[in-house]
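[1] Predicted model and sequence below, questions to follow.
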Amino acid sequence: MFAENLTETLLRVLERPELKVLAQFCCITLNPSIGHPFQVNRQGDITLGAPCLGEETVVAFHLRHALELAVLLKKTSESQRETTRIILAAARTTARFWLLDSCADQPPPEAWVRVFSAADVPTKAALKAVYPVFQPLVAEAGGHEQRPLSSGEWDEIFDWLVKAWSLIGPVEALMAEGGDARLSVGVRTGLNHYGCSHRPRPWAVTFASSTASSLSERGFTGGELARLALMRAVLQGNAHTFLKQKARDIRGYLAGFFGLVDSDAVILSPSGTDSALAVLAFSAACNKPVTTVLTAPDETGSGVPFAAQGCHFAQETARGVLVEKGSLVDGFPADTRCLTLPLRNVEGGLRLSDDVVHSCQVMVAEEVAAGRRVLLHVLDLSKTGLLAPDMEAIAALCAAYPGCLDVVVDACQTRLMPQRVKTYLDREWAVMVTGSKFYTGPPFCGALLLPDSWKKRLAHGGLPAGLAAYANQCEWPSSPACQVLASGANHGLLLRWSAARAEMEAFAAIPADVVSERLHSFLHAVTQAILTQPDLQLLTPYVPQRPILPDDWDRRQTILSFMVRAPEAPDIDTPLDFDRCRKLYQWLNADVSDYVPLVDRKLGALLCHIGQPVALPHPHARGGKAAALRLSAGARLISGEPSHDGLGTKARMAREIADARKVLEKISLILAHWSAIATADPLPSYAPKFSMGFPALGADGSSCHHGNGGGSQQAGITISSLALGRS
């Protein structure tokens, strides 16, 4: 292979969005004459050797190793113990990167990868044996060699590594921890259960904010910078202190974002379901049997009915504790009841608002009369964008039963202005929010916001002991009642919130009138596209009924839900059933180009991620159950992202609309070739199929092929990392 082509491979690897964050801190040169994969110094200089002119995944491996080592070494002293810690930490991070980046059956480029990627810390003997491989990678000032470590120093380093091992890794791996199995990345797909990635996917079309989103380059940068700060704390042996402070910082940020007085009104939780369990703990603290009334639980989360009764909702908690799903969490009362308040009729249509309110009033009256406290979950908004029951009617209900009714607003979609949240809290209603829906942060970053009266309950009662399996003290208010919680910290949760915070800050910087204008142009155009597509049927848009605020943007439907024609049916009167709609959802996020005509292969290769299907009753669907797919407007649509740099606002919004139309076109393409695609049943994938590695992107976000970038055979080619790609 010609040298210029190999250099082109290196440039393509440097273009990868998850490597550019670290590359900005380094100066990178190429010198194929050196025999080592690379050498770094303490000024952030990296010299890449001949092994970096090979196969693309191997090049990415060595470059990731060099970047990690160079950034962590930068401006450190030549202390041998500190250098050894950095070398071992960089190897651990790189080994875990290889597991995420390569095919399962691909042999690692270095023998030490398997040892450093394992869940258990290597033995001291194994570390001593492999360490000489790493020493030549660090070029010390004056060219002097690192002295051998004493036995006592190795003992100290090994003890440190045992404590630090679980905290060391690339941010895309650490973010997948501290949630549940749904965050695990599939070996064959490179995606988690939600069909998204903790690495950016700028080549994919993403309108999935009603479910979960892959990180943007902005969100990834927020998470990666937080990880680097964590790594420096890990190297100094004070990770626990750092994480506790990070939890306080994030709680303080969320308090300020939603207009609260202080961080003691904020509880961090991995998910809305975890928040629902915490909510029940507050209601149960009032020493009355609790009846939870769930509004349309089929439009929230599948685990919420378990949590609403104080039961474990999965086999493993966010803290990694194995539990029995459906069994009572220790300390929660066994007499908790759960009732359901439906919003749709048996045919899938919306019930009248007055009927919903009346049903709610009857439930509350009967439960209060039976001597029970009612915990009412109301929705702002549901999976399909419903706001219900009527909030003024709920306020009247609270006035009618003072001291007998707790209200929590499930605003986990967080498709509302912060002023609305403050209004709910002023009514003494708790509010559940996330950074992972509208704000397009990574999945599993939630929070519960407490009104004053709920905070006071912590001063007068304890928390169920079983909550220690779910939450840490640093995620809750400072209160003696919280001492029952675990003393650790959820690093995955804090890194995910760091990524979400970057998106929230970018969105908050856009004036409200601009937000409203951009939403209107996008939603109007896409609504018209759905209405004119014969394979689709738009669910009747539900306009959230809210008080008018100046330049408000949250009184419009930002989740466009639609049913899809069954492939064997002549028209949309027979919609796709739930099971096959789920397949369609997966194939949208897969490269199906091998199963469609040549003229359609570009569209077939396009990876499209939208909201998961929501089950709906329908008399003409198979089994009486249809489904609605969801195409949503999220914060990133408004604020843009780094991969949009170079596009003006009008051009960017036009491209967003065009991308949404491509999603609809790919649905019709799949329907037209349903049999062939169903036979192959292709899996979703992190990136489309290319002959080598990951696609490079042009200024407009389309796939492109790099020029040779100088394509030189010289021994020392300087690569300016600041000029590579979009910053």
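    That came in fine, so what should we check first?

[2] use CA for all of it now, contacts and neighbours both
    Noted.

[3] Please report how far the most centrally placed residue in the chain lies from Arg182.
    Geometric centre of the chain, nearest residue: Pro442, 1.4 Å, by CA atoms, centre = their mean. From Pro442 across to Arg182, the span is 12 Å (CA to CA, to the nearest Å).

[4] what does Leu458 give?
    32 Å.

[5] between those two, who's got more neighbours?
    The neighbour comparison of Leu458 against Arg182 (other CA atoms under 10 Å) goes to Leu458, with 18 against 14.

[6] so what's the more buried one up against?
    When contacts are counted by CA atoms under 8 Å, 6 or more residues apart in numbering, Leu458 touches 282, 479-482.

[7] From these, pick the one nearest Lys583.
    Closest approach to Lys583 among these (CA to CA): Phe282, at 40.0 Å.

[8] ok, now which ones touch the closest one?
    454, 457-458, 463.

[9] for Leu664, same thing?
    Each residue near Leu664 by CA under 8 Å, 6+ apart is listed here: 530, 533.

[10] The nearest residue to Pro443 once chain neighbours are set aside: how many residues sit nearby?
    In this structure, Pro443 finds its nearest non-sequential neighbour in Ser436, 4.9 Å apart by CA to CA, 6 or more residues apart in numbering. For Ser436, the count of nearby residues is 29 (other CA under 10 Å).

[11] following the top strand by length along the chain, which helix or strand comes up?
    In the chain, with assignment by DSSP state E, the single longest strand is strand 608-617. Following strand 608-617 in sequence order, the next helix or strand is strand 625-632 (DSSP states H and E).

[12] Going by residue numbers, what spans are strands in the stretch 601-727 of the chain?
    With strands called from DSSP state E, counting those that start in this stretch, the stretch 601-727 of the chain shows them at 608-617, 625-632, 696-697, 703-704, 717-719.

[13] Provide the contact partners of the longest one at residue level.
    Counting contacts by CA under 8 Å, 6+ apart, the residues outside strand 608-617 that touch it are 195-196, 204-212, 298-299, 346-348, 383-384, 578, 581-582, 585, 588-590, 624-632, 663.

[14] which residues in the stretch 201-350 of the chain form helices?
    Counting by DSSP state H, counting those that start in this stretch, the stretch 201-350 of the chain has helices at residues 217-236, 239-257, 272-284, 304-307.

[15] could you redo those helices as TSV and give each row distance to Gly186?
    What follows is the helices of the stretch 201-350 of the chain, written out as TSV (distance: least, CA to CA, whole Å):
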stretch	distance to Gly186
helix 217-236	19
helix 239-257	28
helix 272-284	23
helix 304-307	25
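
[16] Presented hereafter is structure B, for comparison with structure A:
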Amino acid sequence: MIKAHIKRYSRTISDLERLLSQGADERIFLNNEGLTKYGTPLVRNSYLNRGSCTCSAARDGDVVLINNLLRSHKDSTDWIKLRRSLENELKIELGWDERHDFDLFFAPSGTDLVYYPLIFSQLLFPEKMIQNLITCIEEIGSGARLSSLGRFYANYNQFGESVAKGSDIIPDQKIQAHFFKARSEFGNIHNHADSIRKIVHEHPEDSIIINLVYGSKSGIEDDLGMIDEINENNVQWVVDICQFRHSREIFHDLISKGAMVMITGSKFYESSPFSGAMLVPKEISRKLLQVADFNSISGYSCIFSMYDVPQSLMKKVPFADRVNRSALLRWACALSSMRAFNQLDKIEVEEKTIHWRNKVLGLLEASDAMELMPHQELADNSIVSFRVFKDNQYLNQEELCSLYFSIIRGGYGNECEFDYVTIGQPVNYGEKAFLRLAIGAKTIRQFVVQDEAEFATDEKIISILEQKIAELETGRTCRASAY
């Protein structure tokens, strides 16, 4: 148990920060310090991002882009046009073509995307019980435990309205959730293929949704081969690629197999939180268009806007005619980052990413206070996960919580070329937990443009981590904000 010694203060929050704190749930509401529950602001310039989670801030280029859009978009018609433009641009960046045809369904966050397969099941198989299978449950958004059951996972929706967290969105929707942990108590990565096959075999009359993760918070990648192996008509496949650290070829392959794909713009592409979208194969959209009555999903009008769904479905869904300006601005920033990243040479990107990873692995292996998690070779190259060791024991979730907040408070400008650094928030498995260091699109682009070879900045980050671990006081209650 730890007590975090954090000096509290208030500051003036700008109109831009207030705007970016809207259009999603309370996770991005700002306190008197102008910080979200993650302990980070929504606008910041002099900082380094080494987190694989949603804690990025809008920087100089993002602020210029946002201000230009605010000046040029005056009324709802302008924002609706921007929404259509962003949808088309995102499809281009994702490699849409006639052979890999899909529609985009938007959501205020990645956690809200979990609702879409439930909606599709309600519309296409209204009489069937839903079996909802979710892998890597501790390494995806914490709200997924509730959203996967068709319940409100937060206290507020994207419209700023309060909702009853934990209550059913559609009271009579029959959903049974099956949660699979990513790691064992020793940190080893699980393979749940046999358990998934067993559930599919046991429920031939039900509507089954199988949610796989391809790139979790620590970079875990489920076996996508199951999609080819389990070829049942009552199964919907959903692949969570919300970390968004993969190539267009992965999306093409999954779409061609009829799988839906979840993405966000606020993790790898480092837009401020939140922004979610789901790639839905055109064949599923065609089936939805054939449904005459959409009133059975009216409860989801508390979650989605009509502008979250493809234009072909806008007049069919019982959702509000309300444009989420904040979400559109966040997607505009993500797309700007995506375009710049996609212009880079793929070989150079891979080389710099591997060089960074090897550098960080070496630094962590040489540390007396940090220890690499098992199965690093099975994780994405842009994420490194590690445990922290102090006073002859590993730090637990609460202790890592305090360490995390002490690190992101910043104040490094006198000794470093940056004032702040963000890292991946603690992830628990059983009673144990670990931290993460990760690089996103903007960081990798900087490595490539500057032809980075030494990664001296990451040496400084590891040094900061070791210093903060040494300063950490154990044995008392953590007073830092929960994340």
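    Done, it's in. Keep in mind that what you see is a predicted model, and the values were worked out from it rather than measured.

[17] Now the TM-score, please.
    TM-score for the superposed chains, counting by TM-score structural alignment, normalised by the length of structure 2: 0.89, backed by 466 aligned residues with a CA RMSD of 2.9 Å.

[18] returning to what we had before: determine the three-state secondary structure at the residue nearest to Pro443 of structure 1.
    The three-state label for Ser436 of structure 1, taken from DSSP: H, G, I helix; E, B strand; the rest coil, comes out as coil.

[19] Quick check: the residue in structure 2 that Ala226 of structure 1 lines up against vs Leu19 of structure 2, distance?
    When structure 2 is aligned by TM-score structural alignment, the residue opposite Ala226 of structure 1 is Leu69. According to CA to CA, Leu69 of structure 2 and Leu19 of structure 2 sit 13 Å apart.

[20] Which residue of those two possesses the greater neighbour count?
    Between Leu69 of structure 2 and Leu19, counting by other CA under 10 Å, Leu69 is the more crowded of the two (17 against 14).

[21] if I pick that one, what's in contact with it?
    Each residue near Leu69 of structure 2 by CA under 8 Å, 6+ apart is listed here: Leu329.

[22] And it, how close does it get to Glu415 of structure 2?
    Per CA to CA, Leu69 of structure 2 is found 37 Å from Glu415 of structure 2.

[23] How much space separates Leu379 of structure 1 from Leu328 of structure 1?
    Where Leu328 of structure 1 is concerned, Leu379 of structure 1 sits at a distance of 25 Å (CA to CA).

[24] for Lys246 of structure 1, same thing?
    Per CA to CA, Lys246 of structure 1 is found 32 Å from Leu328 of structure 1.

[25] what do you get for Val234 of structure 1?
    Using CA to CA, one gets 36 Å for the distance from Val234 of structure 1 to Leu328 of structure 1.

[26] same deal with Phe116 of structure 1?
    Counting by CA to CA, the gap from Phe116 of structure 1 to Leu328 of structure 1 is 39 Å.

[27] re the thing from before, doesn't the residue nearest to the centre of structure 1 lie inside a helix?
    No - secondary structure of Pro442 of structure 1 (three-state DSSP): coil, not part of a helix.

[28] shouldn't it be in contact with Ser213?
    Yes - counting by CA atoms under 8 Å, Pro442 of structure 1 touches Ser213, with 6.2 Å between them.

[29] shared neighbours of these two, which are they?
    By CA under 8 Å, 6+ apart, the residues touching both Pro442 of structure 1 and Ser213 are Ser436.

[30] Figure out how far the top helix by length along structure 1 is from the centre of its chain.
    Ranked by residue count, the top helix of structure 1 under DSSP state H comes out as helix 649-672. Here helix 649-672 of structure 1 is found 23 Å from its chain centre; the criterion is CA atoms, centre = their mean, to the nearest Å.

[31] Check which residues of that helix are buried.
    652-653, 655-657, 659-671 (16 or more other CA atoms under 10 Å).

[32] what's the answer for stretch 178-197 of structure 1, then?
    In terms of neighbour count (16+ other CA under 10 Å), stretch 178-197 of structure 1 has its buried residues at 178-181, 183-186, 189-192, 194-197.

[33] Which residue ranges of the stretch 401-550 of structure 1 form helices?
    So, for the stretch 401-550 of structure 1 - with DSSP H, counting those that start in this stretch - the helices run 418-426, 452-460, 491-508, 512-531.

[34] I'd like those helices as TSV, with distance to Leu161 of structure 1 appended.
    Converted to TSV, the helices of the stretch 401-550 of structure 1 look like this (distance: least, CA to CA, whole Å):
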stretch	distance to Leu161 of structure 1
helix 418-426	43
helix 452-460	38
helix 491-508	17
helix 512-531	48
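
[35] Please identify the most buried of those.
    Of the helices of the stretch 401-550 of structure 1, the one with the most neighbours on average (mean count of other CA atoms under 10 Å) is helix 491-508, at a mean of 25.

[36] residue range for it in structure 2?
    Mapped onto structure 2 using TM-score structural alignment, helix 491-508 of structure 1 spans residues 325-342.

[37] Give me the mean deviation of the matching stretch from structure 1.
    Average distance, stretch 325-342 of structure 2 versus aligned residues of structure 1 after superposition (mean CA distance after the TM-score superposition for structure 1): 0.8 Å.

[38] Need the residues that contact that stretch.
    If you take CA under 8 Å, 6+ apart as the criterion, stretch 325-342 of structure 2 is touched by 19-24, 62, 65-66, 69, 79, 82-83, 86, 89-90, 93, 108, 265-266, 269-275, 441-442, 445.

[39] Please pull up the equivalent of Leu183 of structure 1 in structure 2.
    Checking TM-score structural alignment: Leu183 of structure 1 goes with Ile28.

[40] Can you go through the contacts of stretch 325-342 of structure 2 and name the buried ones?
    Buried subset of those (neighbour count, 16+ other CA under 10 Å): 20-24, 62, 66, 69, 79, 82-83, 86, 89-90, 108, 265-266, 269-275, 441-442, 445.

[41] What's the separation between the match of Leu183 of structure 1 and Gly160 of structure 2?
    Distance of Ile28 of structure 2 to Gly160 of structure 2, given as CA to CA: 12 Å.

[42] go on, Asp112 of structure 2?
    Asp112 of structure 2 is 15 Å from Gly160 of structure 2, where distance means CA to CA.

[43] Compare these two (neighbour count), which wins?
    A count of neighbours by other CA under 10 Å puts Asp112 above the other of Asp112 of structure 2 and Gly160, at 24 against 13.

[44] mind checking how far the equivalent of the more buried one over in structure 1 is from Gln612 of structure 1?
    Under the alignment (TM-score structural alignment), Asp112 of structure 2 pairs with Asp274 in structure 1. Separation of Asp274 of structure 1 from Gln612 of structure 1 (CA to CA): 21 Å.

[45] what's the answer for Val321 of structure 1, then?
    Relative to Gln612 of structure 1, Val321 of structure 1 is positioned 28 Å away (CA to CA).
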